[in-house]
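**Student:** Attaching a predicted model along with its sequence, questions to come.
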Amino acid sequence: MEFTTLTVTIARHLATVTLNRPDVRNAFNETVIAELTEAFRGLGGNDEVRAIVLAGNGPAFCAGADLNWMKKMAGYSNDENRADALALAQMLHAIWSCPRPVIARIQGDTYAGGVGLVAACDIAVAADHAHFCLSEARLGLLPATISPYVIRAMGEQASRRYFITAERFDAAEALRLGFVHAVVPADALDAKVGEISAALVGNSPNAVRESKRLVQEVAGRVIDNDLLADTADRIAAIRASEEGREGVRAFLEKRSPAWKPA
């Protein structure tokens, strides 16, 4: 994969997608959106990839929308604005629905649409100096396209506050809200991301993929006979799968399963 706004590397089953526009604090425009969509769709279909890290180059993780892009949008028609917003929505969905687990490596401040990027990931690890802000209301806008992911990640009550106040909050508050999973000193960020990545890469690729899908499809559902049947079908299918059988055999034989990296 060759991109102008991103770098993508793959090593030992781990892909790293890095926002590479440090001069504009990794703000996104139509090119970034298109390239992120392409990258995650491509990596999601690459069987050599078992996990993906989404990172940012420079002092900020992502400052939201690029100012020059916003100037262009000011002159858009309603149809053009809708098409533009839909491209952003599809990019976020490509991350959220990617069959590989995605870790956000948050090394710096994250604003507006950047908060949406983090929310679309499965796991988020932040440096302790990072700050977050859903700043749209300050500009007379609203975080509409990112809202399905942010509300799921942050919760309805916290989203209600930060959507309408546009207050900055720090990494400790993000952790308290459950928006990020871990907060570490900046010099420990790579070690923590590496620790989580190693756990993901070492697990059954099929079980990881199906577990991600399980959470997405079961969360919020009514616990009724349909759900009971659905979950029973899922565990029955994975028990009978090649990796499911191999995992149980390896456990009983006290050896590493075949999928475990050497």
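**Tutor:** That came in fine, so what should we check first? Numbers count the residues shown, from 1 in each chain.

**Student:** alpha carbons only for contacts and neighbour counts from here, please
**Tutor:** Noted.

**Student:** Helices along the protein, start to end?
**Tutor:** 30-44, 67-73, 78-96, 113-120, 147-154, 156-165, 171-177, 189-202, 205-218, 225-239, 242-252 (DSSP state H).

**Student:** Check it against this one:
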Amino acid sequence: MTFGEGMPMLDETIDDWGTARLTLNRPERHNAFNAELIAALEEAFTRLGQSGDVRAIVLAGNGKSFSAGADLDWMRAAAGWTEAENQADAMSLSNMLAAINDCPKPVIVVAHGHVTGGGVGLVACADMAVAIEGAQFRLSEVRLGLTPATISPFVLARIGAAARRWFLTAEAFTAEDAAAMGLVNETAIDEDAAEAMVAHWLAHIGQAAPGAVADAKRLALDFAAAEITEELREESARRIAARRVSEEGREGISAFLSKGKPSWVTE
């Protein structure tokens, strides 16, 4: 594909099954963030997350890199802003990451090439991520006199104490390193292998009830690392009770008992 003036910063397609594919489309800037791309990502994940036609969202990048973090022109402009203006700008990035992290649809990321700073944040917000061999990850902020503050809640939720090394040294790490620390779930030798992994995940998601998937994702987000209190146990019981009496829950159990197939399973 040829890229030029007027090309969207974020490509979007939706297939007949309901896979939405979003592709970062600033290859000449290694898909680095600016205000426009951040806004486009937040809007897309918010809208697709509420769409009844979407079952899952796959995020990838055009060109040589998944995302090299912040755009240099954007960073140069921010250096001249006030602290209040910088805080508002950082909240825009945080809101975008939250829209991905909290999206009720399964989010799959395919990472390749350079994955730097905010690009690591995107990966951390995914439910499933595959990195293509040769990908180079880096949390480079301290080398610029900055910190990975805005992305840190999402990165820490994903890799925990392992972040202490990478936040402080800003050294590069590989797809294999990313898998070992849990930043990505799988590695792939090339783009075709990565796409096969995506297809594998989508096939399994296709066997699951969409509403149950959304609720299960919410469980993982809400209950992770929570203290097991009586209140938490009561809330977990409330949630399964709601699922059991839901339309999906009744249909799923009925189909299982009758050895049938529920309506959400498509071939």
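**Tutor:** Looks like it arrived, so ask away. Keep in mind it's a predicted model, so treat the numbers as computed, not measured.

**Student:** To L54 of structure 1, which of the helices of structure 1 lies closest?
**Tutor:** helix 113-120 (8.6 Å; Cα to Cα).

**Student:** residue range for the closest one in structure 2?
**Tutor:** Across structure 2, the stretch matching helix 113-120 of structure 1 (TM-score structural alignment) is residues 118-125.

**Student:** Check stretch 218-232 of structure 1 too.
**Tutor:** Residue span in structure 2 matched to stretch 218-232 of structure 1, by TM-score structural alignment: 223-237.

**Student:** if we look at the matching stretch, which residues are touching it?
**Tutor:** Stretch 223-237 of structure 2 is contacted by no other residue when judged by Cα atoms under 8 Å, 6 or more residues apart in numbering.

**Student:** That one: end-to-end distance?
**Tutor:** Start-to-end span of stretch 223-237 of structure 2 (Cα to Cα, to the nearest Å) is 13 Å.

**Student:** roughly how far out does it sit from the chain middle?
**Tutor:** How far stretch 223-237 of structure 2 lies from its chain's middle: 25 Å, per Cα atoms, centre = their mean, to the nearest Å.

**Student:** How about stretch 111-122 of structure 1?
**Tutor:** The answer for stretch 111-122 of structure 1 is 7 Å, by Cα atoms, centre = their mean.

**Student:** go on, stretch 249-261 of structure 2?
**Tutor:** 31 Å.

**Student:** buried residues in that stretch?
**Tutor:** 249, 251-252 (16 or more other Cα atoms under 10 Å).

**Student:** So which bit of structure 1 is that stretch matched to?
**Tutor:** The aligned range for stretch 249-261 of structure 2 is 244-256, by TM-score structural alignment.

**Student:** before we move on, what about stretch 171-186 of structure 2?
**Tutor:** Counting by TM-score structural alignment, stretch 171-186 of structure 2 sits on residues 167-182 of structure 1.

**Student:** Residues contacting that stretch, please?
**Tutor:** Here stretch 167-182 of structure 1 has contacts from 119, 123-135, 153-155, 158, 183, using Cα under 8 Å, 6+ apart.

**Student:** Those in strands, which ones?
**Tutor:** Taking DSSP state E as the definition of strands, the contacts of stretch 167-182 of structure 1 contribute 123-127, 131-133, 183.

**Student:** Of these, which pair is most distant in space?
**Tutor:** Taking Cα to Cα, no two of those sit farther apart than I123 and C133, at 18.6 Å.

**Student:** follow-up on the earlier one: what residues of the match of stretch 218-232 of structure 1 count as buried?
**Tutor:** In stretch 223-237 of structure 2, counting by 16+ other Cα under 10 Å, buried: nothing.

**Student:** Counterpart of V193 of structure 1 over in structure 2?
**Tutor:** Per TM-score structural alignment, V193 of structure 1 is aligned with V198.

**Student:** I108 is in contact with that match, correct?
**Tutor:** Yes: using Cα atoms under 8 Å, V198 of structure 2 is in contact with I108, at 7.4 Å.

**Student:** Quick check: neighbours shared by these two?
**Tutor:** The contact lists of V198 of structure 2 and I108 share V130, where a contact means Cα under 8 Å, 6+ apart.

**Student:** Pick out whichever of those two has more residues nearby.
**Tutor:** Legend: neighbour count by other Cα atoms under 10 Å for V198 of structure 2 and I108, higher for I108 (22 against 18).

**Student:** Brilliant, that's me finished.
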